[in-house]
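Student: please find the sequence and the predicted model below.
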Amino acid sequence: MIGSIIGTGVFALPSALAPYGPISLVAFAVVTLGALALALTFGSLAGRVPAGGGPYVYAREAFGEFTGFLNAWSYWITAWAGNAAIVVAWVGYVEVFVNTGHRTGVSILIALVGLWIPAAVNLTGARNAGAFQVITTVLKFVPLVFMATVGLLFVESADFGPFNASGRSAAGAISAAGAIALFSYLGLEAASVVAGRVREPRRNVPRATVYGTLVCAVVYILGTLAVFGTVPHGRLADSTAPFTDAANNIFGGTWAGDVVAAAAIVSGIGALNGWTMLCAEMPYAAARDGLFPAAFARLRGADGVPVFGIVASTVLASLTTVFSYTRFEDVFTKIVLLSVLTAVIPYLFSAAAQLYWLLVRGREGLGRGRLVRDATVAALAMAFSYWSIQGSGYQTVYYGLFVLLLGVPVYLWLKRDRGEYGESPARPATETDAPQTPPPTPAPRIPRQRGRLGDALRPHD
């Protein structure tokens, strides 16, 4: 899970936050508290519904299949758009060594290579993707832990610049910077999304979610603080590789920065590998229920690889990356805000599902103290999600709402193709009791007389 949270994005965030000044560190602290509330909420939800699909499953079980579909659609957009943001940051560190003149055409080519290498790894099967993830997670921690510890010894107060450099009010600056900072925590729900492939999900998913978020929080805040205090504020906003610049300032020369850049490159590939898996996993869970196109549920090979989901998501991430390089000036920040918005929507509904089950469905068997505690955490997670949407800005909200509404015709088409009209009733959460090992994949609810779509999916052992 840590491998999906920590990616190249965190290596680029200091530059994205620099226009707001050190007040963005306050925003980071606020976002960390919100992320912990979300992590606790997802941990509780995973114990209640230990099935693959994460936010999609929670929303569908609590509020019905249309809400579940919107969550799956929104999260899928987050996954491939997030990959576009990660690869843009990744290119910044690759260009420490090549294309130092930042020619746009070459940058696009490098980005496409960065997107398709993880896709190729995932297409070989979950085992290879998992092994690749472990290796890259270990390597990526080296520069982050170094900067979060040794880097703090070289902090200069003069490098921080004005506390609030944004020209906004303190509340406005914290809200806007917080929306960007939240990108660094996207992936905290990763363990719940792949719960169907996890052993003993009721026990392991909550632990991975909460402990993984705590580890990332410590590394993030201290590492970002060190970069702010070792790179002059005037240079930081224009830096494409802020951790590299910080290392060079600490040791002099370029060798330390080159080491950090190499680690950031490995980190980015690792994060892209994890998110490419998530790109296919959520649509796969929805497609099994007939709420995503049937092609997303087709599995290939002994490991059951969702080939279509991986390829389709990587194609969309590639198109987004190319478009961003040719249309947007501030590429990384623009894609980050869109990714955050489409991620926060499933977070919001997941927190709402937890509140619904606690206050309406699941009060039985919970002591008063436990009920109050869990309800308070879920309410904080819900409020934090709403606050994050506000901080994204009107333009991003409009874009996000537009891509979300694009899913409605898809949902209606799927309902018509299944010969169903109206909302199917949601199952009560208390009736969901997934076994400790993933069950065989059930056949989707698609009539066989539909021809290829009906025959495309069969139960998998």
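Tutor: Arrived safely.
Student: from here on, contacts and neighbour counts on C-alpha atoms
Tutor: Fine.
Student: residue 70 and residue 403 touch, don't they?
Tutor: No - checked against Cα atoms under 8 Å, the pair residue 70 and residue 403 is beyond contact range at 10.7 Å.
Student: who's more crowded, the two?
Tutor: A direct count of neighbours by other Cα atoms under 10 Å for residue 70 and residue 403 places residue 70 higher, at 23 against 16.
Student: need the contact list for that one.
Tutor: 404, 407 (Cα atoms under 8 Å, 6 or more residues apart in numbering).
Student: tell me the buried residues in the top helix by length along the chain?
Tutor: For the chain, the longest helix by residue count, based on DSSP state H, is helix 255-288. By neighbour count on 16 or more other Cα atoms under 10 Å, the buried set for helix 255-288 is 256-288.
Student: and what of stretch 342-362?
Tutor: 342-358, 362.
Student: and residue 133, what element?
Tutor: In the assignment (DSSP states H and E), residue 133 maps to helix 126-149.
Student: which strands and helices sit next to that helix?
Tutor: In terms of contacts (3 or more Cα pairs under 8 Å, 6 or more residues apart in numbering; DSSP states H and E), helix 126-149 is packed against helix 2-5, helix 104-123, helix 201-230, helix 255-288.
Student: out of those, which is closest to residue 33?
Tutor: helix 201-230 (9.1 Å; Cα to Cα).
Student: what's the angle between the closest one and helix 126-149?
Tutor: 40 degrees (axes from the mean of the first three to the mean of the last three Cα atoms, to 10 degrees).
Student: quick one on the thing from earlier: now do the longest helix of the chain: distance to the chain's middle.
Tutor: 10 Å (Cα atoms, centre = their mean, to the nearest Å).
Student: likewise stretch 242-249?
Tutor: Between the centre of stretch 242-249 and the centre of its host chain there is 26 Å, according to Cα atoms, centre = their mean.
Student: residues making contact with it?
Tutor: With Cα under 8 Å, 6+ apart as the test, stretch 242-249 has contacts from 11-12, 14-15, 147, 151, 227, 230-231, 236, 239, 254-258, 260-261.
Student: second structure for comparison follows:
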Amino acid sequence: MGDSFGDRPRGRTAAENAAAEEAVIRDRAAEEIAEEHGKLGLPAAISLIVGNIVGTGVFLLPASLAAYGTVSLLAMALVSVGAIALAVVFGRLGARLPAGGGPYAYAKDAFGEFSGFWNAWSFWLTAWIGNAAIAVVWVNYVNYFLRWESPAAQIALALVALWIPALINLSGVRNIGAFAVVTTVLKFIPLLFVAVVGLFFMRGANFGPFVATGGSWIAALSTAGALALFIYSGVESVTIVAERVRDPARNIGRASVYGVLICAAMYMLSTVAIFGTVPHEALANSTAPFADAINGMFGGSVGGGIMAACAIVSGIGAINGWTMLVAEMPMAAARDGLFPSVFAARSRRGVPWFGIVAGTALTSLVVFYNYLGSEGGFDRILLIATFTTVIPYFFSACAQLFWLVTGARRVEGVRLGRDLTVTAVAILFAFWMTYGAGTQAIFVGFLMLLVGIPVYIWTKAKRGEYGPADEVPGRSTMEEEK
């Protein structure tokens, strides 16, 4: 028998026994410290959310919104309110159920196994499809310096953007968190510079008309809002890796809200600053609005290189965070027997290696499709990923509503009214995101969701769950023979 508190070897003195017990305590403490150091603290958790939300789309967003006029600033404000409401909902759910998988765990807890599986499947699709969209935009910014125009060269660059973050993820959680913090800081320096300094260079004449489309302001508001909706994907990031967050019941909610507030402030300030520093006509036709803003403030052409470098850092940081999520979500479902068991396999460093490799391989195939397939592949990829993102958002908000209305621990008074209001805003936000994805993306995305049903049936069969014995012919007889 080894040394333990309850079974001390004979022949030892009291001093030796005390020393042995102290050694065991030190070993256990060291293990706990090592485990905690392998987890994400609050700064790393916030950086994960910010890094996943702020990808590469923000660098083109002001130009896209300018085409609809300054009404798009109102649209962005409304969308930001919806994203904050969703972050609050995720914070509440994460504090109540700090389990890995986030939206998967919430839907499973509220509505049962199949709903949980469908959320896991939908988010898994989102993660590896969406990473391809980020990689494609990343290649465009790299080519600001390299000018590699052939499809083969662009595919090679995209694969570099995908597999470097995959290797970082395979190296362990601590490296993932450190990389997220570094890339988040680097990407925010120039963005915040434009957002703050640009406010002092604004001119009222640059803002242009309230509605630039010639139609009704409500139609322009809705369309601009649909564009702005896409930039908040990733608000749920930290809930998916809840088991890798230090003190999850406390930090998930704080990281979710703080991360979205940081992004909302940066989005609003930078967009207003660019609207006010770049003339409306030039902005609506710009391919690099942040660079144009810097050049307009200080003259010259250095802004293009600075913002291209910033977008490169931002993109690789976003792919790093989404690569982590593409493995964490199916791992949580696999441990419950709702995904193939291989997704639960961990390396010596404690990371779900199969999910990382499989997800990156699938993303690589989507990249090949984008560069070798039909024209317009990028837009289709982006919109499909947007739709599959909405499913977990909607189910999570409904899970919070379900818990508020029927939960065992009732919430009463002012807090109940506040939580119901925030949850209702989050549900409407999810509906709006669905509308913004468009009918074609909804159709294709729904077909991809249906593909998951046979996978669910197969995993249930692997668990030996075929339904009630009296509904399966011959099963009772076979069990008796066994």
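Tutor: Cool, got the structure. Keep in mind it's a predicted model, so treat the numbers as computed, not measured.
Student: could you measure from the aligned partner of residue 346 of the second structure in the first structure over to residue 352 of the first structure?
Tutor: Under the alignment (TM-score structural alignment), residue 346 of the second structure pairs with residue 299 of the first structure. Using Cα to Cα, to the nearest Å, residue 299 of the first structure is found at 32 Å from residue 352 of the first structure.
Student: next: residue 214 of the first structure.
Tutor: Residue 214 of the first structure is 23 Å from residue 352 of the first structure, by Cα to Cα.
Student: leaving out chain neighbours, which residue sits closest to residue 242 of the second structure?
Tutor: residue 100 (4.9 Å; Cα to Cα, 6 or more residues apart in numbering).
Student: no no, residue 319 of the second structure
Tutor: Of all residues not flanking residue 319 of the second structure in the chain, residue 131 sits nearest, at 5.9 Å (Cα to Cα, 6+ apart).
Student: so who does that neighbour touch?
Tutor: Residues 162, 319, 322-323, 363 are the ones in contact with residue 131 of the second structure under the rule Cα under 8 Å, 6+ apart.
Student: still contacting in the first structure, which of those residues?
Tutor: Using both residues aligned by TM-score structural alignment, their matches' Cα atoms under 8 Å as the contact test, the members of the contacts of residue 131 of the second structure still in contact in the first structure are 162, 319, 322-323, 363.
Student: export these as a markdown table, with columns for distance to residue 153 of the second structure.
Tutor: Conversion of those to a markdown table gives the following (distance: Cα to Cα, whole Å):
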| residue | distance to residue 153 of the second structure |
| --- | --- |
| 162 | 14 |
| 319 | 20 |
| 322 | 24 |
| 323 | 23 |
| 363 | 17 |
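Student: list just the nearest of these to residue 85 of the second structure.
Tutor: Nearest member of those to residue 85 of the second structure, counting by Cα to Cα, is residue 322, at 21.9 Å.
Student: helix or strand: which one has residue 317 of the first structure?
Tutor: helix 307-327.
Student: mind giving me the packing neighbours of the very next helix or strand once past that helix?
Tutor: Per DSSP H and E, the first helix or strand lying C-terminal to helix 307-327 of the first structure is helix 331-356. For helix 331-356 of the first structure, the packing partners by 3+ Cα pairs under 8 Å, 6+ apart come out as helix 23-48, helix 55-63, helix 65-94, helix 170-181, helix 307-327, helix 368-391, helix 394-405.
Student: and the shortest one, which stretch of the second structure?
Tutor: Right, helix 55-63 of the first structure. Using TM-score structural alignment, helix 55-63 of the first structure pairs with 103-111 in the second structure.
Student: tell me the gap between the matching stretch and the middle of its chain.
Tutor: With Cα atoms, centre = their mean as the basis, stretch 103-111 of the second structure stands 17 Å off its chain's centre.
Student: under the alignment, what does residue 27 of the first structure map to in the second structure?
Tutor: Residue 27 of the first structure maps onto residue 75 in the second structure, by TM-score structural alignment.
Student: got the contact list for that match?
Tutor: Applying Cα under 8 Å, 6+ apart, the residues contacting residue 75 of the second structure are 221-222, 224-225, 228.
Student: quick one, which of those residues are buried?
Tutor: 221-222, 224-225, 228.
Student: thinking again about what came up before, mean per-residue distance, the longest helix of the first structure versus the second structure.
Tutor: Following the fit onto the second structure, the mean deviation recorded for helix 255-288 of the first structure is 1.2 Å by mean Cα distance after the TM-score superposition for the first structure.
Student: now for that helix, which elements pack on it?
Tutor: Partner elements for helix 255-288 of the first structure (3+ Cα pairs under 8 Å, 6+ apart): helix 2-5, helix 8-17, helix 65-94, helix 104-123, helix 126-149, helix 190-193, helix 242-251, helix 307-327.
Student: at 6 Å instead, please
Tutor: Here helix 255-288 of the first structure touches helix 2-5, helix 8-17, helix 65-94, helix 126-149, helix 242-251, going by 3 or more Cα pairs under 6 Å, 6 or more residues apart in numbering; DSSP states H and E.
Student: which part of the second structure lines up with it?
Tutor: Mapped onto the second structure using TM-score structural alignment, helix 255-288 of the first structure spans residues 302-335.
Student: which one of the contacts of residue 131 of the second structure is nearest to residue 419 of the second structure?
Tutor: Looking across those and measuring by Cα to Cα, the closest to residue 419 of the second structure is residue 322, at 28.9 Å.
Student: now the closest one: how far from residue 184 of the second structure?
Tutor: Going from residue 322 of the second structure to residue 184 of the second structure by Cα to Cα gives 14 Å.
Student: geometric centre of the second structure: which residue is closest?
Tutor: Nearest to the mean C-alpha position of the second structure, by Cα atoms, centre = their mean, lies residue 234 at 2.7 Å.
Student: before we move on, the earlier item: rebuild the buried ones among the contacts of residue 75 of the second structure as CSV, extending it with distance to residue 15 of the second structure.
Tutor: CSV is the format used below for those (distance: Cα to Cα, whole Å):
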residue, distance to residue 15 of the second structure
221, 77
222, 76
224, 75
225, 72
228, 68
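Student: closest to residue 91 of the second structure among these?
Tutor: residue 228 (22.4 Å).
Student: what lines up with the closest one in the first structure?
Tutor: Under TM-score structural alignment, residue 228 of the second structure pairs with residue 181 in the first structure.
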